[in-house]
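K.L.:
got a sequence here, can you build the structure:
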Amino acid sequence: MITLTVLTDKPQSPFYEQLLGKVDDYILHLRDKKGSFLVDKQTEKNIKYFINRVMDQPWKNHLLLGVLIYGENKADPVYIESIITTINKRFKDIFEVFSLENMDSFDVENHMYQYLKADVLKEHTDIMRSRLLTLYKPLITSTKRWILSNLDSNSQTHLEKYLFNTPSFDSREFSSFQLSNQKSKDTRKQETDALVNLLPQIRAEGNFRWNQVNRLRNAFLNAREKVTTSKIELPFEFQYDEPDRISERLYFRLWDKASFILHHKDKFGLTTLNSAEKRTGSYSKENNHYFIEFVKAEVINKNEEADGFWFTEILNEGVFGFWHQSIDDIQRKKKK
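P.N.:
Model (predicted):
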């Protein structure tokens, strides 16, 4: 069992000072079984969002506790981002429509139930409502399980007030959710039926794409091995040739998180730069990782334009991640 104690040493996160005194000290200093602070395992993007959007909200400690534990459980940072943004936005909506001021006044059986039943905020879609419940209930379960398994009784008692209340209802009670889910299933079936005759072509294209990505992965691993064993300073430039049937040469740069920050100082704030220089927090050895920059592709022995990777256009158009949240209708139609 872990005894929750605020020690003299402190987390290495570059955002520690901004969080100190703003959130519960017990939560901020939570450690894993090896003694590492949970806050140091969070991505810079998620912590920044929390500081900028959540830290002044009544549910800040509840949400921080949950996402720190999700991070300790190795959840995908993108999934954690979805949890933070979705729950924060929907709670702001619910608190505003019911004129709530603190978590003690929030009744999940009343306020959230009315929201999910569409008694309020009727302009919200069924997907928005069901998404809240889909993320909210597992967050509670995961948080409770970790606390019971890792903390002593005194710490459990202290953190109990920061646990979101568990609703007695589930998605089956909301007929609109069921209709929405069934409609989605029917749509998916129609789409998959239309692809049956194209399966051989899809399979061939899939094999080509997998092989190209696999060659890229192997080249990346070889470059990383060379850098780590020979202690080569980053960025490290390398290249490799595709098979004769493709006849292209691909050029890359290998980076790690800190080296990329320090080579683009004009793009980052002082806190981030200091952390990268000292290799602390998100840029510590424990949290470091390598990645590659695709520089260019060229056709070997021919004066032609290279195709490069099959996913280059996807990257250039910015359709990875949550692109749909920050564009207008014209841009959204173009990307689709």
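
K.L.:
switch to C-alpha atoms for all contacts and neighbour counts from now on
P.N.:
Fine.

K.L.:
the helix ranked longest in the chain - contacts with which helices or strands?
P.N.:
Longest helix in the chain, counting residues (DSSP state H): helix 199-230. Secondary-structure packing of helix 199-230 (3 or more CA pairs under 8 Å, 6 or more residues apart in numbering; DSSP states H and E): strand 236-241, strand 248-256.

K.L.:
ok now it, how far from the chain's centre?
P.N.:
Centroid separation for helix 199-230 versus its chain: 24 Å, with CA atoms, centre = their mean, to the nearest Å.

K.L.:
quick one: that helix to strand 236-241, angle?
P.N.:
Angle, helix 199-230 to strand 236-241, by axes from the mean of the first three to the mean of the last three CA atoms, to 10 degrees: 140 degrees.

K.L.:
buried residues in helix 199-230?
P.N.:
L216, A219, F220, A223, R224, V227 (16 or more other CA atoms under 10 Å).

K.L.:
all strands for the stretch 1-150 of the chain, in order.
P.N.:
In the stretch 1-150 of the chain, no strands are defined using DSSP state E, counting those that start in this stretch.

K.L.:
tell me the spacing between the nearest residue to S168 once chain neighbours are set aside and F164.
P.N.:
Nearest residue to S168, sequence neighbours excluded (CA to CA, 6 or more residues apart in numbering): E109, at 7.3 Å. E109 sits 12 Å away from F164, taking CA to CA, to the nearest Å as the criterion.

K.L.:
with V299 instead?
P.N.:
Applying CA to CA, the value for V299 to F164 is 57 Å.

K.L.:
of the two, who's got more company?
P.N.:
Neighbour count, other CA atoms under 10 Å: between V299 and F164, F164 has more, with 23 against 18.

K.L.:
alongside the first, I'd like the structure of this one:
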Amino acid sequence: MSRSTEDVTNLLERLPGNVDEEILSLESMFPNWKWEAIPQQVSNYFVRNCLGKPWTNFLALSIFVDTHYDKLVPASIFAFLNTMHVRLEALFNWYNIARLNAFDPVRHIGEYMQLQNDVLPNHTVNMRAKFYSHYKGTTQRVFQFINNQLSDQKRSGLISFLLPPLVDNGRFSLRGEAQDQAKETRKDEVEAIVPHYPYIRYLANMRYNIIKRIKKKYQEALGHVQMNNIDMPFTFRYEDQEDKVEYEFKLWDRDSFLAKHPKVGVAKDNVCFLEYIGARIKNEQIEDVDLWFNELFLNKAYSTNANEAYLKEHGYTKSSFVSQQAGIVSPSRFVAQIVSHVEGVFFEVEPIMAACLFGRLAIDVLTTTGARMNELQQINLGPKGMVPLQLPENRTLYELNMIPKGRIEEEHYYVSETTWEMIRETVHYLMEHYNVQKASQIPVVNFNGTRDALLKPKPYIFQLNNFHLNNSSVQACMRFILHGYTLQTNNGDVVNIKAHLLRHAFANHMVHVMKQSKDMVRELLHHKNEIVTYYYSQATSEQIQEHVMDIGKALDAHYKYSQVLRTPEELEEMMGENPIGAYLEVTGGTCVVSAVCPAKLACVGCAGKVPDPAKKDQLIKFIEHNEKSIEFFKSNGQPIEVRKLRNGNMNARKELEEITLIETYRKDATYDPKLTLS
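P.N.:
Coordinates of the predicted model:
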């Protein structure tokens, strides 16, 4: 795992004077255990957030023990550190505790875990249960290390820095309550997302197109300035959204900005960046034309110094937009400090471009395959990472090979040419980023996430600066590109879109909107247990209400909402011994189901089909044919057949709506506005 010299130096320089020498000297007792080996994400967080606290020494000891003695993966060490620091800070502030020896876990954590005491009332049951688990685990690991590895003399020297273990025999645990609350919360959030599911993909694509045009016009303006030796700042404009809005920017570099604003500070390297001046509306019907990320930069959402009130108002946490990978979302230090001295929106193009590129790809894959975050992170350019599958009529489908949760062998995930185009665009970006001529020259990097012991170094797609993007970095990209598109539960709570929530929404969308059997959804989600698929695809309260109203009108819909799972043997009996297989051309798209057809050949509306705008006319003709057949069955007094045909037309119209969204963002992607130079 790569790591900058600056990060290592920053950690080693900040420890003396902030961490007690008794703890720092552990390095000399164990020759192969070095402070500089603490994972980068962990050491950066510790230095930025945990110094000067009553619990600083304990957390320093815990990350040293977790790294070298327990050998936890970096993601786990960071999770323990983050939870411990944030919750301890909240508890110490709540109880006005100033010294470590005044902290009594049985009293303070005990009262925190008993909901009737109303300690920190804004904390959820899940937050409390997580802290309880992490506190017990961390203190136990540290005490085990001290008791097993240190002499009595060394042990006595560390005792004053230790947090007392929590001996409660499990009576404070809220695990059951946390699980029940998490299920209810997830269900409410899924209910908020499902109606907007196709639009989420559409929005990510449209915003990526906006950033791509900003980058292109920025490069044109910069080239013009450099070629003609023009002094900065330099103003340029261009018309966007098919000439309906005119955006205006000012191009700066370090020297020109310091000449105008000498109090901002200094920077080692020259850097070019943009100041957003504003947007002029040419069509009064257009609303909210400002760049969607303006407020994020005004409130420094990308940094640990973010405006917490603003983040909380929008349902975010302090770290929602903080990428652990440099070069994503957050600008350089020089540009970041400008907002503290000068009003305005200042940003570098590349960090935003990278965030939107990875965010768009993540959202597309997660919403079209139902993959987990860990599986998404596995997409790679290795020999078997992506396999093109040739279909009839010179068409191609792509097979991604990833290892699902709970497995040790790769399984297939199928994506369309649309998704592959996004992957290919990401590959070209990485080639430009690394200044290489071939995709095969993109670096092989260590996997940075859970199960990294199983996953070998590969040329992963989600990488930047020779470093694989971890979970939090990809999530930050997703939040960034979707920011401002606010979804709320029926209770008014803001829904923070996360990868796992999209997976639940995918299952629900497939079963209750696309009318797919749970057997098919189980295959798509790569679940081993059908009970898990049932939990993921549970109907929302709104869907249940709509279903109850429709029972009297369409009895056949009852069976589509049934909770009875059909076994593969039952499907074989219904279908005979002729599986459909993957990659066949069907009405409106391409079938990607590589098993016996669980949709009983009802291809229109099937989640196992990849919609294809080139086959739009097929769906239109399908609807026209059904309308004629409806009249025939009406005249013959066959209402059940009429209902089947109408249901087919409803599914076809849903697919046409999705195809329209695809056509819209594809058209938008080719739009090249005219640049106006001042």
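
K.L.:
just the helices and strands packed on helix 199-230 of the first structure: most buried one?
P.N.:
Of all these, strand 248-256 has the most neighbours on average by mean count of other CA atoms under 10 Å, namely a mean of 19.

K.L.:
now do it against strand 236-241, angle only.
P.N.:
Calculated by the same axes, to 10 degrees, strand 248-256 of the first structure forms an angle of 150 degrees with strand 236-241.

K.L.:
can you give me how far strand 248-256 of the first structure is from the chain middle?
P.N.:
25 Å.

K.L.:
please apply the same query to stretch 70-88 of the first structure.
P.N.:
Taking CA atoms, centre = their mean, the mean C-alpha location of stretch 70-88 of the first structure is offset from the chain mean by 6 Å.

K.L.:
just stretch 293-301 of the first structure next, same as before
P.N.:
The answer for stretch 293-301 of the first structure is 31 Å, by CA atoms, centre = their mean.

K.L.:
show me what contacts F297 of the second structure?
P.N.:
V345, F346, F347 (CA atoms under 8 Å, 6 or more residues apart in numbering).

K.L.:
isn't the first one up against E275?
P.N.:
Which is V345 of the second structure. Yes: judged on CA atoms under 8 Å, V345 of the second structure makes contact with E275 at a distance of 5.7 Å.

K.L.:
quick one: which of these two has more around it?
P.N.:
Neighbour comparison, V345 of the second structure and E275: the larger count goes to V345, with 20 against 17 (by other CA under 10 Å).

K.L.:
A276 of the first structure - how many residues pack around it?
P.N.:
A276 of the first structure has 21 neighbours, counted by other CA under 10 Å.

K.L.:
map it onto the second structure.
P.N.:
With TM-score structural alignment as the criterion, A276 of the first structure has no equivalent in the second structure.

K.L.:
check whether A276 of the first structure really touches D256, as I assumed.
P.N.:
No: counting by CA under 8 Å, A276 of the first structure sits too far from D256 to count as a contact (10.4 Å).

K.L.:
on that earlier part again, so which of the helices and strands packed on helix 199-230 of the first structure is nearest Y16 of the first structure?
P.N.:
Of all those, the one in closest proximity to Y16 of the first structure, counting by CA to CA, is strand 248-256 (22.6 Å).

K.L.:
ok, then the element right after the closest one?
P.N.:
Next helix or strand after strand 248-256 of the first structure toward the C-terminus (DSSP states H and E): helix 257-262.

K.L.:
now do the strands in the second structure.
P.N.:
For the second structure, the strands defined by DSSP state E occupy 234-240, 245-253, 272-281, 345-347, 386-391, 395-402, 411-415, 463-464, 467-468, 585-586, 589-591, 609-611, 675-677.

K.L.:
tell me who's in contact with the closest residue to N165 of the first structure other than its chain neighbours.
P.N.:
Distances taken as CA to CA, 6+ apart place V108 nearest to N165 of the first structure, at 6.5 Å, with adjacent residues excluded. Neighbouring residues of V108 of the first structure by CA under 8 Å, 6+ apart: N165, T166, P167.

K.L.:
corresponding residue for V108 of the first structure in the second structure?
P.N.:
In the second structure, V108 of the first structure lines up with P105, judged by TM-score structural alignment.

K.L.:
that match and Y95 of the second structure, how far apart?
P.N.:
Taken as CA to CA, the span from P105 of the second structure to Y95 of the second structure is 12 Å.

K.L.:
returning to what we had before: I figured the residue nearest to S168 of the first structure hits P167, correct?
P.N.:
Yes: the pair E109 of the first structure / P167 is scored as a contact, 6.1 Å apart, by CA under 8 Å.

K.L.:
so for those two, which sits in the more crowded spot?
P.N.:
Using other CA under 10 Å as the criterion, E109 of the first structure and P167 rank with P167 on top: 16 against 13.

K.L.:
and the residue nearest to N165 of the first structure, how far is that from T134 of the first structure?
P.N.:
For V108 of the first structure relative to T134 of the first structure (CA to CA), the value is 14 Å.

K.L.:
now do D25 of the first structure
P.N.:
29 Å.

K.L.:
cool, F220 of the first structure as well?
P.N.:
37 Å.

K.L.:
do K183 of the first structure as well
P.N.:
Taking CA to CA, one finds K183 of the first structure at 18 Å from T134 of the first structure.

K.L.:
repeat for N274 of the first structure
P.N.:
N274 of the first structure is 38 Å from T134 of the first structure, by CA to CA.

K.L.:
cool, L216 of the first structure as well?
P.N.:
36 Å.

K.L.:
ok, now F252 of the first structure?
P.N.:
Counting by CA to CA, the gap from F252 of the first structure to T134 of the first structure is 40 Å.

K.L.:
tell me how many other residues crowd H504 of the second structure.
P.N.:
Residues contacting H504 of the second structure under the criterion other CA under 10 Å number 24.

K.L.:
that one contacts D188, correct?
P.N.:
No: the criterion here is CA under 8 Å, and H504 of the second structure misses it with D188 at 11.2 Å.

K.L.:
give the buried residues for the host helix or strand of A276 of the first structure.
P.N.:
According to DSSP H and E, A276 of the first structure maps onto helix 270-278. Buried residues in helix 270-278 of the first structure, counting neighbours by 16+ other CA under 10 Å, are found at T272, L273, S275, A276.

K.L.:
can you check stretch 248-255 of the second structure too?
P.N.:
E248, F249, K250, L251, W252, D253, R254, D255.

K.L.:
onto which residues of the first structure does it map?
P.N.:
Across the first structure, nothing matches stretch 248-255 of the second structure (TM-score structural alignment).

K.L.:
how much space between the residue minimising distance to the centre of the first structure and R332 of the first structure?
P.N.:
What sits nearest the mean C-alpha location of the first structure, by CA atoms, centre = their mean, is V78, with 1.7 Å. V78 of the first structure is 21 Å from R332 of the first structure, where distance means CA to CA.
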